[in-house]
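J.: Test case, fold it:
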Amino acid sequence: METNLALLLLFAPFAGFLLNVFFGKKLSRNAAGILGTLAVAVSFGVTLFFFLQVNSTKVPVMVDLFKWMQLANFSVDFGFQLDQLSLLWLMFVTGIGTLIHMYSISYMHDDENIHKFFAYLNLFVFFMITLVMGSNLLIMFIGWEGVGLCSYLLIGFWYKNQDYNDAAKKAFIMNRIGDLGFLIGIFIIGYLFHTLDYTVIQTIITEGKFTIDAQWLSIAALCLFIGACGKSAQIPLYTWLPDAMAGPTPVSALIHAATMVTAGIFMITRMNFLFNLAPDVQSIIAVVGAVTALVAASIGLVQNDIKKVLAYSTVSQLGLMFLALGLGAYEIAVFHVITHAFFKACLFLGSGSVIHALHGEQDMRNMGGLRKVMKITFATFLISTLAISGLPPFSGFFSKDEILMAAYHENPVLWVIGSIASIMTAFYMFRLLYLTFYKDFRGTEEQKHHLHESPALITFPLIVLAILALVGGAISLPGSSWLNEYLAPVMAKPAAHHHLDNTAYMLMGIAVVGALIGIGIAYTKYIKKSEVPEPDSKITGLTKVLYNKFYVDELYMAIIVKPVYAIGSFFKNVTEVAISGFIFGLGRAANMLGSEGKTIQNGSIGFYLFVFVAGVCSIIGYIFLVK
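T.: Below is the predicted model:
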């Protein structure tokens, strides 16, 4: 029964994909959306069943289907592992996925290819489930590449716009760079352990069955981290994620809030027993995470596209998660993944509700005053903004505070960097809130005339996510963490229970005061002084540098893209010259032979007879000589 249910969990979204691909065109728009939503809802129901079972029995569900590979002393099984970590991930992947599918029924209603959109969403969820459920690194890699493919399809869904196609290609290519590192890491682990199965590798490490080369182990961990940098948008492979906002807003919410970008955190947490043996790599992860959090937050300070602000916010929050991973605080990273999934999905869907009401407008300079006509969207957006800003009692306060507390005890410099990034987060999120929902409306009269609250299919998911953003921190309260106890069986070094002391209260106070400072600055600028960001042409100085994202894209274009194009153009020209020279040379030789040969066709009967006799004599002579 467990095997059948696990297969139902996996293949329900795939069935939705197939049905929408082959029959979706014949269905009504709502029917295609309902079909796609039900497919993911079935997976959520099965996940909930397994989650309650494993939470009760503490025994993971292992599904071994067949022997996949057997090569000398290396073997890989095709199976699935439903333990505490994978089920926790599946809960918010399928749960939030269901809400986003429901939201998309209304949001994408007028799109002519709505059936294709839901097919791609279902396929994405299928590959994400594969990534999370797999019992070894090779199955994870299948899902890893699958979500990369689906992100390409979804980001470039509106393919008639070439800029969107370019954004999709950018995401695909930058992810392939990271994936190469991931693949090399898999090869090294296969060589070291003769298997890719998580439980077998962990058993070998914990029981010390044979000596493992520490240097190669560190190289493998570093390669896995490179893969995580690509998928989870860390420096230097982060620039694809803000451009991925080209896709429809539900895509942004699904891929960049709760699923694909958390794959890197999942992989490192899953392999925590390996990373614990590579402290140098952990230090690199912590530093990269902290720097990414700071850089992305600073860029988000001045962005004017509502989705771009949220995109850089996602990169920054992912940086904080990697900071926790680098400190060995895997449970804290998972905690922030969960709370982030709640409030960031709500924020993305809320921005989509605003864009929907303004008929595609995304520039916050042309918004304002929307709280008067979009009360549900505003209320849910406010709750999620308070959560991401780290104010109590909202969920983000607890998870972000845990990360900063761990950083303070391990590396005060990283704590300072993380704290500054958090203050910036509070500022730019309330900047977004004030510019979008407060003061007077700054759009066109036509937009103002059509302002309205979004339909129930859009507001219902917002309400559910806002409630989760409010109460989600309860899963890991200071001094009493259900999450830490739940994850203990899958952690090589389970988190120690800590008690609140004066230092903890001091750090909480500093975090809250920092958030209030950021909010206060935003309030002064955009409410008291009623400032509105200047037009692009008037932006100067440091603001211009931040607005242009430190010119990283231009730098990559100059030192990587253009040289690659130049090399490709060189070899293209050389190849064309070589091939054309060879083929045209053959053609010229044939023409020359033809030109010379036609001179003997002069119409002289005597010459023809002479050649005929000479030929016959040559043949006869050759025959006699051979005999």
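J.: C-alpha only now, for contacts and for neighbours.
T.: Fine.
J.: longest strand of the protein?
T.: Counting residues, the longest strand found in the chain (DSSP state E) is strand 61-71.
J.: List the buried residues of the helix or strand just after that strand.
T.: Once strand 61-71 ends, the next helix or strand along the chain (criterion: DSSP states H and E) is strand 74-82. Within strand 74-82, the residues scored as buried using 16 or more other CA atoms under 10 Å are Val76, Asp77, Phe78, Gly79, Phe80, Gln81, Leu82.
J.: And stretch 503-515, by the same measure?
T.: Of the residues in stretch 503-515, Ala504, Leu507, Met508, Ala511, Val512, Gly514, Ala515 count as buried by neighbour count, 16+ other CA under 10 Å.
J.: gap between Ala495 and Ile205?
T.: With distances taken as CA to CA, to the nearest Å, Ala495 is found 19 Å from Ile205.
J.: Could you also give me the structure for this next sequence, so I can compare it with the first?
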Amino acid sequence: MQTDLHLFAAAILLPLAGAVVAGLGGRLMGDTLAKAVTLLCMGAATVCGIGALWGGWTSGFGPYAVPLADWVNAGGFHATWTLRFDTLSVTMSAMVLCVSLLVHCYSVGYMSHETMPVYRFFAYLSLFTFAMLMLVSSSDLIQLFFGWEGVGLASYLLIGYWYDRPAATAAAIKAFVVNRVADLFFIVGIGLIYVLFHSVRYDEIFAAVPQAAGAFYTLFGHSFPMLEVICFLLFIGAMGKSAQLFLHTWLPDAMEGPTPVSALIHAATMVTAGVFLMARMSPLLEVAPNTRLFIIFIGATTCFFAATVGMVQPDIKRTIAYSTCSQLGYMFAAVGVGAYQVAIFHLTTHAFFKALLFLGAGSVIHAMHDEQNMFRMGGLWKKLPLTYGVMWIGSLALAGVFPFAGYWSKDAILNALWAADGRMSHYAWMLGVITAFLTAFYSWRLLFLVFHRAPADVQKRDAAHESPLFMSVPLVLLAIGAVVSGLVLAPYYIGAQQSAFWQGSIFNAPGNTIMETFEQVPGVVALLPSLVALVGIALAFLFYIASPGLPEALARSCGPVYRFLLNKWYFDELYEHIFVKPYAAIARFLWKDGEEGAVEGLPRDLVRATASGAVDAVRLQTGSIALYAFTMLAGLVVVLTVALCG
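T.: Okay, the predicted model is just below:
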């Protein structure tokens, strides 16, 4: 077991080593050597991560602690840098490492023609991976928050990598600001946890949950269950990082970054941090039923919202981005009904097929000379046969078609929502089934527009060619994961072996039997998601192959609805009027009237008064002795008069 723990520590630290060497020494080493260093470190880290997973699988996951160093020692508060070796942390780490390694390899080919320094890009990728690994391997909330903010910083750097493009810098700032709003709630939640439990360590917090279940928090004269308040605050933090409804607006804009960034951040890692947080905090959520109802509502509504927007987006990357937002909604809905293992199962399978779709889209964009509008593509299936094949695999997995990965995990979520047997869970199930139809529709809309319809630009189509080996190999490996990961992992994540596999790293209260009952839903309920997915595929074929004029006619006849969806339910415009413009007006007032008018104006006015007084004083200096004598005499008369009258 000691060997497994050492492998786990190496897996966490090696990406940091690659980031430091490439980031600090890249200018001297050059891009080629910097890429080689980061790839070598990521490869070694992935081998160590898989070795640690295998060791835990065969010998047991503990949990075990891997102490690295003292961190914070202030007064009575003491926090150490300690890695947590349990099923949840090790499986998440292995998944992150595998996807990140493939993204690093893919980036070698994708960024080969980049004119800006590429060593920075690879350093940022490795830094992001290290921060995500710190997050999932944390043993306390301080380390988790460190990783949480680390992925936020690294995503800012990666989204804004092309800093000479105004759209990219604006998207990076937007992602950073929106996440800071959510993180404020998260850090307040951590503070309340420390107030209630006098600790930030998971083991100590979870052990004290039964004693804290009766604690209340008073706000504005009203009392609220303390654990409900804490879980609500933590979930708001998760909503920002995982782009849930109301805090989702940063995600589509983040597509301004390079495509490998989209695959890494928006498929397998950063956006899933919120789901991981909820699974890690399962002992608290189990005694916060009202918060779980709120999680179901937000997850299901996000699921449906993002799918409706994805149906009409012209940009290939934005379509896949909204798909990510929708799939995250499924995961949170599963968390809400207490099926945390099912949520993590979908998180894992989704990492493979969504990274595959993003990288496949990158291959198309690369072949089309940076074109991202799907309506300017078409007829590419013969020119990009490998990309075409893997995009079909990714879409089949996303749509939940048997036996691809998404079938096992997404259908398990829908079955769990039905089995939970409550109004909110049935609301989520209904929206989830509708979303399954919409998902299949927009997935095949993408395939038909990009690969099958008549090419909009024949010259670009004829010049397109398959991606180089560095880009093709990751696509093939991710496609294998999209095919087999659901079938291979199902027995351990949701089957008979799941209880022994998770070994308490995810907690289900004695009254929470969802993991046993979700497999007992009626056959028609279990079959319905697959049926509606096939209907969605057939409808996409009708719209974009059989009758290609139908979508345009429908958009004209349903103009308001089409514009509503195309403009993403007008969330950006709404926030512009509610938050951005008032904030800008207040900032302008404080700048012009406050800083320039008062802070800078007061010294300026004093200077003017002093200068004016000096000018007046100079006028008194006439050089006439008679005038001076008369003035002195007048002053003497005044003084004597005052003295005598007093």
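J.: just to revisit the earlier point, the longest strand of the first structure to strand 74-82, inter-axis angle?
T.: Going by axes from the mean of the first three to the mean of the last three CA atoms, to 10 degrees, strand 61-71 of the first structure is angled at 160 degrees with respect to strand 74-82.
J.: contacting residues for Thr425 of the first structure?
T.: Thr425 of the first structure is in contact with Ala297, Ser313, Ile388, Ser389, Ala515, Gly518, counting by CA atoms under 8 Å, 6 or more residues apart in numbering.
J.: change it to 10 Å
T.: 293-294, 296-298, 300-301, 309, 312-313, 316-317, 385, 388-390, 419, 431, 515, 518-519 (CA atoms under 10 Å, 6 or more residues apart in numbering).
J.: try Pro491 of the second structure
T.: Gln497, Gln498, Phe501.
J.: So which of these is the closest to Leu414 of the second structure?
T.: Gln498 (18.4 Å; CA to CA).
J.: OK, contacts around the closest one?
T.: If a contact means CA under 10 Å, 6+ apart, then Gln498 of the second structure has Gln341, Leu489, Ala490, Pro491, Tyr492, Met515 as its contacts.
J.: what about the second one, how many residues close to it?
T.: To tie it back to what came earlier, the one meant is Leu489 of the second structure. 18 (other CA atoms under 10 Å).
J.: Would you confirm that it contacts Val342?
T.: No. Leu489 of the second structure is beyond contact range of Val342, at 11.0 Å (criterion: CA atoms under 10 Å).
J.: if we can go back for a sec, and which of the contacts of Gln498 of the second structure is nearest to Gly18 of the second structure?
T.: Leu489 (30.6 Å).
J.: Am I right that the closest one is in a strand?
T.: No. Leu489 of the second structure sits outside any strand when classified using DSSP: H, G, I helix; E, B strand; the rest coil, being helix.
J.: Stretch 184-196 of the second structure vs the first structure, average offset?
T.: Taken over the aligned residues, the distance from stretch 184-196 of the second structure to the first structure averages 0.4 Å (mean CA distance after the TM-score superposition for the first structure).
J.: Find me the equivalent region of that stretch in the first structure.
T.: Taken onto the first structure by TM-score structural alignment, stretch 184-196 of the second structure occupies residues 180-192 there.
J.: Determine how far the matching stretch lies from the middle of the whole chain.
T.: Stretch 180-192 of the first structure has its C-alpha centroid displaced from the chain centroid by 21 Å (CA atoms, centre = their mean, to the nearest Å).
J.: Turn the contacts of Pro491 of the second structure into JSON lines, including secondary structure.
T.: Converted to JSON lines, these look like this (three-state DSSP):
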{"residue": "Gln497", "secondary structure": "coil"}
{"residue": "Gln498", "secondary structure": "helix"}
{"residue": "Phe501", "secondary structure": "helix"}
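J.: what's the counterpart of Ser530 of the first structure in the second structure?
T.: Under TM-score structural alignment, Ser530 of the first structure pairs with Pro548 in the second structure.
J.: Enumerate every residue touching that match.
T.: Counting by CA under 10 Å, 6+ apart, Pro548 of the second structure has contacts Leu449, Arg453, Ala540, Phe541, Leu542.
J.: Same list as before, the residues you listed that is, but in a markdown table and with secondary structure, neighbour count and distance to Pro385 of the second structure included.
T.: What follows is those, written out as a markdown table (DSSP: H, G, I helix; E, B strand; the rest coil; neighbours: other CA atoms under 10 Å; distance: CA to CA, whole Å):
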| residue | secondary structure | neighbour count | distance to Pro385 of the second structure |
| --- | --- | --- | --- |
| Leu449 | helix | 26 | 15 |
| Arg453 | coil | 18 | 15 |
| Ala540 | helix | 26 | 21 |
| Phe541 | helix | 18 | 20 |
| Leu542 | helix | 15 | 23 |
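J.: For these, which ones persist in the first structure?
T.: Checked against the first structure using both residues aligned by TM-score structural alignment, their matches' CA atoms under 10 Å, these keep these contacts: Leu449, Arg453, Phe541, Leu542.
J.: No further queries at this time; thank you.
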